[in-house]
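[1] Quick one: sequence plus predicted model below, questions after.
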Amino acid sequence: MSTDPTTHTLWPEGVLCRHLTSVDSTMAEAARLAPTLEAPTWIVADAQTGARGRRGRDWQTPAGNFAATLIYRPNCTAQQASLRSFMAAVALFEALAMYVDRTKLSLKWPNDVLLNGGKVAGILLETSGQGPYVDWLAIGIGVNLAHVPQGVREAAFPPVSVTGEGGPEVAPLDFLVRLANDFSTQEAKLWEFDFDIIRADWLRHAARLGEVITARTARDEITGTFETIDNDGNLVLITPEGPRVIPAADIYF
């Protein structure tokens, strides 16, 4: 394909793309772009020099892997914006399923994609806004298409790559076209049917649904049966003491 993804027939109408050779992080670039944002824009970079994942964790982007951020104005509250992490996860699942066996993929709460049990992709959300609605939402997505990041130790879910798990070589810009298309489809479903359909789609692909898992929060460790996620995206575990609703945690199983 050309170096301009927006010329592809699958590229969603009205969405822009900025392709950078190198940047500190696509999330940082999105924040810089926000004041002059004209339309939903994907920012994709061949290399990142200072990328971070959830809770400030290092995120490496070796050449050939995928690093991009979508920034747009979703016309929603901060709570509604946070639910778009599940929408992004479903879109990411569907994009990856074009290249690997979908039965080997699963979604780990709150925002990782697993391939054969290893972490192949992650999602990070950032918002800004002082009023009832967010000014903008940035959704950062990293995918190990070609390489496994080096030096990742003691990970509960060791990183894997698409090619390392038997998938084909996928050019990052080709993957962006698939992802942008799938994301626009999921966004349209969210507007048409509300979060219920996104929640159902996410649960259909959820890792260890109905099984015993452990959630580690900043205060304690909770072990229970993964029952569901509620309408606010919270994790619901059934424990010996009864149901526990968990808004944020690291998951282990």
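    Perfect, thanks for sending it.
[2] can we go C-alpha only for contacts and neighbour counts from here?
    Noted.
[3] neighbours around P40, how many?
    By other Cα atoms under 10 Å, the residues close to P40 number 18.
[4] In this structure it contacts T69, no?
    No - in this structure, P40 is not within contact of T69 by Cα atoms under 8 Å, at 10.5 Å.
[5] Which positions within stretch 50-70 qualify as buried?
    For stretch 50-70, burial by neighbour count (16 or more other Cα atoms under 10 Å) applies to 51-53, 59-70.
[6] typo on my end, it should be stretch 144-157
    144-149.
[7] What distance separates the opening and closing residues of stretch 33-41?
    From its first residue to its last, stretch 33-41 covers 9 Å (Cα to Cα, to the nearest Å).
[8] Would you mark the buried spots in it?
    34, 40-41.
[9] could you redo the residues you listed as a markdown table and give each row secondary structure and distance to P172?
    Converted to a markdown table, the buried residues of stretch 33-41 look like this (DSSP: H, G, I helix; E, B strand; the rest coil; distance: Cα to Cα, whole Å):
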| residue | secondary structure | distance to P172 |
| --- | --- | --- |
| A34 | helix | 24 |
| P40 | coil | 19 |
| T41 | strand | 16 |
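[10] Return the subset of the buried residues of stretch 144-157 lying in strands.
    Among the buried residues of stretch 144-157, no member falls in strands (criterion: DSSP state E).
[11] Among those residues, which one lies nearest to G233?
    The closest of the buried residues of stretch 144-157 to G233 turns out to be N144 (Cα to Cα; 25.5 Å).
[12] another one to put next to it:
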Amino acid sequence: MTNWPEGYGRRVLAEVDSTNAEAARIAPELMAPEWILGLRQTKGRGRRGRAWVDPVGNFAATLVMRPAESPDQVALRSFVAALALYDAFVAVTGRSAGFALKWPNDVLLNGGKVAGILLESAGLAGGAVSHIAIGIGVNLAHAPDTGAVEAQATRPVSLLSETGAAVDPESFLDALAASYARWEAQFVTYGFEPIRTAWLARAARIGEVMTARTTREETTGTFETVDSAGNLVLKTAKGRVAVAAADIFF
């Protein structure tokens, strides 16, 4: 373990049901931010309760912490995590070509999904957030079969197959924790604007047409930007539309 960030805990579990579930269990006694890495995850999950396929050799980890900000600001840490992931990939591969960030919480490699982020929080009376769990899954060595993802979803890829870089989960955790600490310090010190600017510089498909789909509706338009609240802004035939949460299809 090299360059582990000061002030962050680190626990590596041989097996766990879900690192986000483990985060919820340890949160009440938490004294400082803590990374949890599961070398085998038996009940991994993604957004909207979807199963997350997690073969041995891939990466499943959660950062659990007690944030001080309001709930809307806490949620912006998905962008902090995305930037940290991007930098970790660059650190372990020695290249930035092919990597891009897909709103709201995926990392793409050569157009395919190589990583995803699941942010969960628990609240206290008065609307404050008691803790946040930032779950991160990375296809380091294996990608799910395309039949395991929904129709029109971004195809899954692995870091190994696309770059030839063989990276073990603990080494990737070291790189990710270091890069996350740097971006977290920026976020806490300067707010969301520099995070937003950096994220947009690495964003996939700016200026291109995409569809934002929820369980109730879908909106198709040109990806213009991400606003100060983290919403996706699409230029449509009816004007500019800000999308707070959705699945994105290219």
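    Perfect, thanks for sending it. Since this is a predicted model, take the numbers as computed values, not measurements.
[13] of all the buried residues of stretch 33-41 of structure 1, which comes closest to L179 of structure 1?
    Set against L179 of structure 1, the nearest of the buried residues of stretch 33-41 of structure 1 by Cα to Cα is T41 (12.9 Å).
[14] What residues of the lengthiest strand in structure 2 count as buried?
    The single longest strand within structure 2, with elements called by DSSP E, is strand 112-123. Judged by neighbour count (16+ other Cα under 10 Å), strand 112-123 of structure 2 contains these buried residues: 112-121.
[15] do stretch 211-229 of structure 1 as well
    Of all the residues in stretch 211-229 of structure 1, those buried under the rule 16+ other Cα under 10 Å are 212-215, 222-229.
[16] counterpart of that stretch in structure 2, which residues?
    Under TM-score structural alignment, stretch 211-229 of structure 1 corresponds to residues 208-226 of structure 2.
[17] Also stretch 39-52 of structure 1?
    Using TM-score structural alignment, stretch 39-52 of structure 1 pairs with 32-45 in structure 2.
[18] can you give me the end-to-end distance of that stretch?
    Note: stretch 32-45 of structure 2 ends 25 Å apart using Cα to Cα.
[19] starting at the chain centroid, how far to it?
    Averaging C-alpha positions (Cα atoms, centre = their mean, to the nearest Å) puts stretch 32-45 of structure 2 14 Å from its chain's average.
[20] With adjacent residues omitted, what lies nearest to A171 of structure 1?
    G64 (6.9 Å; Cα to Cα, 6 or more residues apart in numbering).
[21] any idea what N139 of structure 2 aligns with in structure 1?
    In structure 1, N139 of structure 2 lands on N144 (TM-score structural alignment).
[22] Might you report the residue contacts of the spatially most central residue of structure 1?
    With distances taken as Cα atoms, centre = their mean, I123 lies nearest the centre of structure 1, 2.9 Å away. Applying Cα atoms under 8 Å, 6 or more residues apart in numbering, we find I123 of structure 1 in contact with 53, 85, 88-89, 111-112, 139-142.
[23] Serialize those to CSV and add fields for distance to A207 of structure 1 and secondary structure.
    Converted to CSV, the contacts of I123 of structure 1 look like this (distance: Cα to Cα, whole Å; DSSP: H, G, I helix; E, B strand; the rest coil):
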residue, distance to A207 of structure 1, secondary structure
G53, 20, coil
S85, 16, helix
A88, 16, helix
A89, 12, helix
N111, 11, coil
D112, 10, strand
I139, 22, strand
G140, 21, strand
I141, 19, strand
G142, 19, strand
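[24] Tabulate these (JSON lines), appending distance to W11 of structure 1.
    Output for these, formatted as JSON lines (distance: Cα to Cα, whole Å):
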{"residue": "G53", "distance to W11 of structure 1": "27"}
{"residue": "S85", "distance to W11 of structure 1": "21"}
{"residue": "A88", "distance to W11 of structure 1": "16"}
{"residue": "A89", "distance to W11 of structure 1": "19"}
{"residue": "N111", "distance to W11 of structure 1": "24"}
{"residue": "D112", "distance to W11 of structure 1": "24"}
{"residue": "I139", "distance to W11 of structure 1": "18"}
{"residue": "G140", "distance to W11 of structure 1": "18"}
{"residue": "I141", "distance to W11 of structure 1": "17"}
{"residue": "G142", "distance to W11 of structure 1": "19"}
